[in-house]
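**Q** Have a look; sequence and predicted model below, questions after that.
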Amino acid sequence: MLFPASIVTYSQLEMTVKTTVRPDKHQVTYEKPGHLANGTGNSHLQSLNFIHCMKMPCERTNWRVVYLMGVFSLIQNTQYSIYLTSMFSYLKKLDSTATESQFGWIMATSSLGHCIGCFILGWWNSRASRSAPPMHCGFLLMLASNLVYLLVDSVPPSWVAHVMMLSRLLGGFGMGNSSPMRTCASLHSTATDRSKAMASISGGRSVGTVVGPGLQLMFLPLGELGITIFPGILSLHSNNAPAFLGIVLTMVGFVSLIVLFEEECAEESDKKAIADFENQYNTVKEEYPSSDVIAMLICMLTRFVQNFMQISIETLAPAILMMMYFQTRQEAVASMATTYLTTGFIATVLYLLIIFTKLSAIVRDKIFNSLVLLLFVCHLLATYSWQFYTSHVLDRGFSNETLTGCDETHFTWCSNLTISPEWIFYIGYILSFGLFMPFINVANATLYSKLLNPDNQGTQQSLYDISNTTARIFAPIFITLIYSAYGPRRAWESLCLLLLFTTFLWIIFDKRLVPLKPIQKQMFDNDGFEQEKSPKTKLVS
């Protein structure tokens, strides 16, 4: 029989147990009579009043922890992306024989390290049932990455690429922090506030990725020689200054994690006391069934596809601007830099609105995922080189000096390629990745966290992050192969098919894409107890 509010006195233990069960609360309070609370009796049963956070859903959102995870995400992605604008030129400066292929392997190693780091730190989070230890390890790995990068100009030229690769590999391992961060934000937020919690993580990642490369402008006044710190050993210049800033940011995050982070979880002795009581008296239990693997895979595929599309377009954008719109390399870089900044600004404002206003209330997990995927398809259709366009890429000849135009000696598909309006290319990118992308990031991450058992999500969250990192590895390779062999039309068509297939899965498996709900069991077995007919029912053994 279930008693909504009951007091049970067990004379052998001389303790009072008050169990309150309400639809919106999951809290068990153990109280002791006054003479026991003053120091006598079993120490395991004193003052056990806490939210059993590793076993039951969070009762209230701990905004301090959620916002702290957002700041950590910002720090992590800023120090990780700050190298991107200067790394290749730094590699060429130190080793004139270095090739684009070597640089590609350096970046691939970084993404591979990220995949491995996500899984290991996420698994550690699940096994330890705590987020702090793996996050400490992640920050230390990022610190090691920055320290190794400082040594690049102190090694022989033939070692430069390998030392850079080691630095980026360690940085990738450290980026695995994204899994325990996402898990921690999920465990410390209610289902109602989950979208805001996920927005804080996604917003920190988005802002850090945009701000990081732009911070390189701060270091340009240092020049190539810079300031000597240790003569003949170490100097601060425009190429290694990102590593110094990365060290500062990482230390800020590491110290903040120690000083400011307070993880809400039950002590082992408290868990054992509750478990013993529940086993003895058959108190109410909430057991979660296994997560729906199909639903999880669809969310992970969506994460992969949305990032695959964005990275593919970012990879091809400079080539398309030079080939289709006859921009020089400098003009193409300037155009895309402006587009990135505009996109990042819009996305940042949107994330802040989702976090701090009621905009999160309109984010519907399943609807927004399917809707944004279809809007991405509209973006690709709008920027497609349709046959009815009158302008042609061969209207202007290919320039060997500026590399503008379409080189029909290398690309057979130049002969029938038309030019879509340039302004649609920029507007489409800004709308898709500045306005639409934040919604699918929040909606998909929120639903994925609700598909999982709230006890431990570390390993499953790591798989979600790996799906994003995998797109970074394969998208540039896949899309450049298609572009080189068949042109931008086939590349766009491939992305459309991938998006439509993913949308189709959301429609087909709609009934399975629902939050995981616990199975409740009987709270009390009334055998052996005597029930009194009073407003506050007392059962005495």
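**A** Good, I have the coordinates.
**Q** can we go C-alpha only for contacts and neighbour counts from here?
**A** Noted.
**Q** top helix in this protein by residue count?
**A** For the chain, the longest helix by residue count, based on DSSP state H, is helix 293-324.
**Q** so how far is that one off the chain centroid?
**A** For helix 293-324, the distance from its own C-alpha centre to the chain's C-alpha centre is 15 Å (C-alpha atoms, centre = their mean, to the nearest Å).
**Q** and that helix, what does it pack onto?
**A** Applying 3 or more C-alpha pairs under 8 Å, 6 or more residues apart in numbering; DSSP states H and E, one finds that helix 293-324 contacts helix 329-356, helix 437-450, helix 458-486, helix 488-508.
**Q** first vs last residue of stretch 385-400, how far apart are they?
**A** With C-alpha to C-alpha, to the nearest Å as the measure, the ends of stretch 385-400 fall 24 Å from one another.
**Q** okay, pairing it with this:
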Amino acid sequence: VFFRKVKMLAGKKKKVMNIENKEKADINKLSANEKIKIINKIIEGKRTDWYSIFMMFTIMLLSGIQLTIYSTSIWPYILLLDPSSHISSLGYALAFFSLGHVIGSPFFGGIATRFKSNKLAISIGLVINVIGNIIYASLQEFSKKYIIYFVCISRFLIGFGIGINGVLRSYCVTACIPDDRRKVVALFNASFVVGGIIGPSLQALFTYFDTTNKKFIIFNINMFTIPALFMVFLYIISIIYCSIKFEETFIGIEKASLSEDIRNNKKIKLFKINYTAVVICIIITFIHSFTSTIIDTLATPLSIAQYNWNDSEVILYNGLINTSSSVIAFVNYMLQAFTFVHNIDQRKLLIFGLSTRFTYPIFNYPWFFYQNKLDHIPVMENGTEYPTIEFGGCSNKYEWCDYVNRVPLIIYCITMTFYLAFGNPFTSAPNSSLYADILGLRRQGFMQGMYELFGSIARVIGSIIGSYLFSISGTIYVMILQGFLILFTIVLFNTMVKEKNSNFHLLKINIVPGFNGILEAKEYKKYEDKSDWKSIILVYLLIFLIGIQFSVFNITIFPYFTFLDPYAEFRTYIFVMICHILGQTVGTVFFGYINVRISNYNKIILMAIGYLIFGNILYLFLSIIPIFFVKFALSISRYLVGYGSGILGSLYAYCIGASSENDKKSVVYFSVTSYILGITTGHLFFSLFRTSMIQPKVYFCSLIITKESLPSLLMAFMYFVYLLIYLYSFNEKFFGIEYDKNMSLEKYFVSLFYVNNFKKAIILMYNWFLINLMFYTYESFPIFWTELNILFRKSWKILTFEIITGMIFMTAIFTTLLIGLPPLKKLKSYNLIIFGFSLLIIYNILNCSLPFYDITNIEPQSNTTFKNIYSFNGNQNIPFEVYVLSAIFCLGIGLSTIIGPTLFEFSKLLDKKRPSFMINMLQLIGCFSQLMSLVMILIIEHYNISYFYMIIFGILSFIALTINVFCYYGTLYKIKILLIRSIN
């Protein structure tokens, strides 16, 4: 009888158990209960380590307190520190918390998985939380004009530290046996809810100290700072206790070591994760977090505007609502853990929870039959509003205060209570439990971190969008958006079914929680046949930084140029942009050719990083250069940065060459995702600098560091850090056929340009040219257009454009990830290309000046620097809703379904030879398209023909769609045959 050895870890003791092969033979034909019995046999004798799990519950309790303790007080605290703060400041503060959570979740998950140590990740997170709370308690020590920056830093660090939540959940579900997993997940969520109960209650208790400062050591103690100091105290105790008492336990299946695999010529492999089920669970948590964040963000300003509560009242009353709701939610978690609810269909629990959440936007929409109108905040004799510390009401700066109806207080209280008390526990617990079951008996640190990551991304987007929608419409658009998303989530359950004779309620693809397939023994393949993911991820990181570089310069260069030279002309700005493209063009050819000649990525990457660092440092020092030479120095800086960015084609080529045939499609798609993610991150990080009314200037000798030049300093620093990581971590891998260096020069050059199918290569090059032309035109064209258009003149209007751009890129990122993972990975690349061009045609049609659109004539202000460029306002009569929806869905999905698949299809034409040169030639075409985009802008400006903008791209997209259909479906060939037959 053949036996397989499987390593089972329980605590620090390793046990080897034998499983007969006959159990494996028919494992997929067994019922769910029989599979569970097999797993129970495997883990026989193991017990849930409740002591260490309850320690995790305690730390999760602190995370719940940390999340809610500031929810009702942060906005009054910001107003106390800076009374001129806009509601968008609250959105930024909450967004940076979630941004920290976005980065922290996969970071700590990766640490826990990489080092197999949850204790290390948890300790680091707790220390970071201490630092963030100390900064929050010290905000009064900083200058008023910099308050919002330090608030964002504090919230970012706290969010980053709370990124350990995924590690905590991962530990809990892998330190228990499967029979206890639902109970553990319910209690885990209950711990968080108890923290949510305690947080607002503590803040309400600390209102006793009011806003009067009392000195304590070096801190000013008041109702806003004492909660932060209290959290510092609790975290320090947790760090000490965790370091002394916490011992890790893992109940699961570990892979055999590589040396043992080689020795036995076999590989022990865990069952494959069902990514369809994973994606559905992540979508549910994304929408759950998104809608919850909007409610948390707007609870305070909405209550002040609707019910005339001042700061103390809003903290007290909302604190009471949250406390009572959290008590009921805690009871509901206990019901799921210890009563018959434990065995109810998870699908039914989820639908119940989502349906309860749906009642909140329905009843809190300002319906016409709600008769009472909102009251304005009283105005002082000098015409300014009283601060909300004294009086509540709707601020006079909001136009919607005159037409939005007040929701009755009793409806608000009841629906808020039901939302928090029933909607949250019956959504988060079943979804988290199902997600953990799908991942099964494996280390889940990284995957749980990804689960937290998407929830955090939802919180980033939710806080910004929620604040913006509230500022322009009150509760109207906010409630519509929430209702639509919750309804969409309910519809998503059509993909979920219940398996007969099973207590587990599963997705369509037969997923028994964690046990589908159990273990598989496969023949060992040579290590060289696997994708070198370590080096590929390092390359992804550099692609990501280059994406940030591109968006950062596009955001800052125009205002920085006008700051350095107030007499600068528009054509000079275009010339500077052309220098960047020229540098990227030369760099692309240089790095592509050198890489083929020397077959060494290390040298060319080091050279590229050097150019990028030097170009950014020169950009920083432009303020000390005489004004006459500024445009020349700026052009040189842009040329150097563009030259270094020319490495992008070689980076794409490395990803292709270092990946196996099975992984190549995913690797290519993810490389494109890295670039788009970099662009999105650039917009997110620096839109705050661009839209803020604050003008930070730091003088160092004669050097002036402003909000426009600070990004270059940050980019130089990030490139330097990457350089250190690269030098110690990068090992080049290449799977393919090298060029013969001894062949004649003529044959060598011919071999460089060789492709399998020349006609298909030309079509793919045209695809690449067009998609880059549209991409760079959209990225560059609106940068100064929004400055000139009166609709985008105010800072919050500029933020509108940044939010739309961010949503477009987030849609593109999400789409690219979906098509790079199973099951959508199986889709044919050329079908995705055709689908993408179809969407682009729809986008261009919708954004033309169609006759049934209402025309609004908008003249530019007479005092604008470039008032003659009125022609850029060519789409002024396009309805805003049409522009936003078409841009997000058509551009976001269309671009992502063309760029990655085109690059993948092109790589297939190169066989297994080193793809550096031809991929760089493809990237060279992309550089040429950048140049053409600037030429188009100049022609449109000069001849006042902006209405051709969408028509031109619509025609080019239709041509691309046609030739791709002919190329991949043979239609052109069939037409030719028919013509020949008809002639004969």
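**A** Ah, there it is. Values in this document were obtained by computation on a predicted structure and should not be read as measured data.
**Q** TM-score for these two?
**A** After superposition, the two chains reach a TM-score (TM-score structural alignment, normalised by the length of structure 1) of 0.74; 473 aligned residues with a C-alpha RMSD of 4.0 Å.
**Q** before we move on, back to that, for the helices and strands packed on helix 293-324 of structure 1, which one sits closest to residue 195 of structure 1?
**A** Among these, helix 437-450 comes nearest to residue 195 of structure 1, with 5.3 Å by C-alpha to C-alpha.
**Q** quick one: the closest one to structure 2 mean distance?
**A** Here helix 437-450 of structure 1 is compared with structure 2 after superposition; its mean distance to the aligned residues, by mean C-alpha distance after the TM-score superposition for structure 1, is 0.9 Å.
**Q** quick one: that helix aligns where in structure 2?
**A** Equivalent residues of helix 437-450 of structure 1 are located at 424-437 in structure 2, counting by TM-score structural alignment.
**Q** Name the residues that touch that stretch?
**A** 173, 181-182, 185-186, 189, 277-278, 281, 284-285, 288, 329, 332-333, 346-347, 349-354, 357, 512-514 (C-alpha atoms under 8 Å, 6 or more residues apart in numbering).
**Q** same thing but 7 Å
**A** Outside stretch 424-437 of structure 2, the residues within contact range by C-alpha atoms under 7 Å, 6 or more residues apart in numbering are 173, 182, 185-186, 189, 278, 281, 329, 332-333, 346, 349-350, 352-354, 513-514.
**Q** Of the residues you listed, which belong to helices?
**A** 173, 182, 185-186, 189, 278, 281, 329, 332-333, 346, 349-350, 352-354.
**Q** ok, residue 274 of structure 1 - how many residues close by?
**A** For residue 274 of structure 1, the number of neighbouring residues by other C-alpha atoms under 10 Å comes to 19.
**Q** go on, residue 83 of structure 2?
**A** Count around residue 83 of structure 2 with other C-alpha under 10 Å applied: 13.
**Q** and it, which of the three is it?
**A** When the structure is reduced to helix, strand and coil (DSSP: H, G, I helix; E, B strand; the rest coil), residue 83 of structure 2 reads as coil.
**Q** Let me see the ranges of the strands in structure 2.
**A** Counting by DSSP state E, structure 2 has these strands, from start to end: 3-10, 13-20, 214-216, 219-221, 252-254, 266-270, 519-523, 697-700, 703-706.
**Q** Which one, of the ones you listed, ends up nearest to residue 462 of structure 2?
**A** Evaluated over those, closeness to residue 462 of structure 2 peaks at strand 703-706, with 29.5 Å, by C-alpha to C-alpha.
**Q** Kindly name the residues of structure 1 that line up with the closest one.
**A** So strand 703-706 of structure 2 sits over no part of structure 1, by TM-score structural alignment.
**Q** Buried residues of that strand, list them for me.
**A** Neighbour-count burial for strand 703-706 of structure 2, counted by 16 or more other C-alpha atoms under 10 Å, picks out 704, 705, 706.
**Q** The first one and residue 698 touch, don't they?
**A** Yes. Between residue 704 of structure 2 and residue 698 there is a contact at 5.8 Å, judged by C-alpha atoms under 7 Å.
**Q** I appreciate the help and will end here.
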